[in-house]
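# got a predicted structure plus its sequence, pasted below:
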Amino acid sequence: MTDGQTFNRFAYVNGAPIGFIDPLGLMKCKDETAKKKVTPATKKVDELGEYYETTIRFETNVKWGDEYRDMNRRDFNRKVKYLQKLSDANLLRKVKPVRDQELTKKYKAAVIKKIIKHYYHRDKELAKKLIDKVRDDLDPDHMWDLGLDGPDVKRNLKLMDQFTNRRLGGVLGVQLKDVPYGSRIKIKIER
């Protein structure tokens, strides 16, 4: 392997989840349709001064590899509710994210360990299904995104539907691409 990020599925497609997709976690593939649907953040002014507004939408029927996917509504609502609260408190700022890759790996491993502890002795098949779901379908998500000045700590992590997590993170990344670091960010939600 010549590309170290290919070992970490959470780093999804070498940090470019909008321009590329990785539906199987094996290699990045160009996604020709993704960038066309994302509009950049809009510069605005309020009583505190300048800020950039991003719009997060619940999406359905999005091309993901060879299939079409819908966001998970429960995970979407949980994430945007939290981001909206932070936005309303003017706590979101664009920063260069700093991530400890081991933190998300350890978080996922701890969840699997809890599943084994609580379910394996009672129902091995259920435990195996839950472990497969955690391994294959869920990502540890930073609820307060690292690129919005969120902390890279365990208490900021929740498991989230992989597609929903990667799509939301990718859309935010594209919207904020040309926004200067340090800028205040406001979130607008469209359900």
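In hand now; what should we look at?
# make it CA atoms for all contacts and neighbour counts henceforth
Will do.
# quick check: Phe163 vs Asp137, distance?
Plainly put, Phe163 is 8 Å away from Asp137 if you go by Cα to Cα, to the nearest Å.
# who's more crowded, the two?
More neighbours surround Phe163 than the other of Phe163 and Asp137, with 21 against 13 (other Cα atoms under 10 Å).
# which strand or helix spans that one?
Following DSSP states H and E, one finds Phe163 within helix 162-175.
# ok, second structure coming up, stack it against the first:
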Amino acid sequence: MARKRTSPPRQAQAKGARIVSAYLENADVFRTAKAAGTKVDGPAVLVLKNRPDFDKRDFDRKARDLRRLSDDNALKKAKPDRDSNKAYDPSTQKSRTRTNIYRDRMIRDLTKDGRLKADMGTPETNKYLANKTVVDRLYAGKGPITARGQGYDPDHIHELQMDGTDTYDNLRPMDAWTNRELGRDISVALRDVPEGTPIIVKVIE
């Protein structure tokens, strides 16, 4: 009987190669089936592993939730939909991504609609400085991110690419670099997996 892969594909382990945070344990099976035009009778096994450049707390929380959803049989490869994240924003009277609306709502809540001032907090609570740090990272997340700790992104707890719902209760702040890189690694890992295929998540501690 063939041994199951327990480490990333060889190309991901080559000297100088970028460390991946997500790979498919049974990638060869899906790649072969895609080339042959056949169907795989079974789930895709997605393995998640923290990267040294990630925010470990945010990765652990994300991985833990995806594993829980996997245990509940709630994950499957979703159909790509560029408009799935669009919603009407009454404040601008335009259609915007739900993640951007969520980000701006958080900023407004934390700044009391833009009136964030030192006298709103006290030395004991340090509320002003605490809010300012979060707000600065939320603003920074609107632009390019090159390393962890630079900004926050609204993250879908149940990934859209794994059939999560694009609703506000499925969003929460996450380190932007960790969010974007993990999301990209998951997308690459699942590229040969047909839509509707169940996904099992394993986490390497």
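Done, it's in. This structure is a prediction, so every number in the text was calculated from the model and none was measured.
# and the TM-score between them?
Remark: TM-score between the superposed chains equals 0.68 [TM-score structural alignment, normalised by the length of structure 1]; 147 aligned residues with a Cα RMSD of 2.5 Å.
# quick check: buried residues in the longest strand along structure 1?
Looking across structure 1 with DSSP state E, the single longest strand is strand 49-57. Within strand 49-57 of structure 1, the residues scored as buried using 16 or more other Cα atoms under 10 Å are Tyr51, Tyr52, Glu53, Thr54, Thr55, Ile56, Arg57.
# with stretch 65-81 of structure 2 instead?
In stretch 65-81 of structure 2, counting by 16+ other Cα under 10 Å, buried: Leu66, Arg67, Leu69, Ser70, Ala74, Leu75, Lys76, Lys77, Ala78.
# can you give me the helices for structure 1?
12-15, 73-88, 101-115, 124-137, 162-175 (DSSP state H).
# how far away is the counterpart of Leu172 of structure 1 in structure 2 from Arg137 of structure 2?
Using TM-score structural alignment, the partner of Leu172 of structure 1 in structure 2 is Ile186. Separation of Ile186 of structure 2 from Arg137 of structure 2 (Cα to Cα): 24 Å.
# residue contacts, the residue nearest the centre of structure 1?
Central residue of structure 1 (Cα atoms, centre = their mean): Asn165, 3.3 Å from the mean position. Contacts for Asn165 of structure 1 (Cα atoms under 8 Å, 6 or more residues apart in numbering) come out as Asp139, Asp141.
# I'd say Leu24 of structure 2 and Ala44 touch.
Yes: with contact defined as Cα atoms under 8 Å, Leu24 of structure 2 reaches Ala44; the gap is 6.9 Å.
# returning to what we had before: quick check: the farthest pair among the buried residues of stretch 65-81 of structure 2?
Spatial extent of the buried residues of stretch 65-81 of structure 2 (Cα to Cα) is set by the pair Arg67 and Ala78 at 17.0 Å.
# which residue lines up with Val80 of structure 1 in structure 2?
Under the alignment (TM-score structural alignment), Val80 of structure 1 pairs with Ala63 of structure 2.
# neighbours around that match, how many?
Ala63 of structure 2: 22 neighbours (other Cα under 10 Å).
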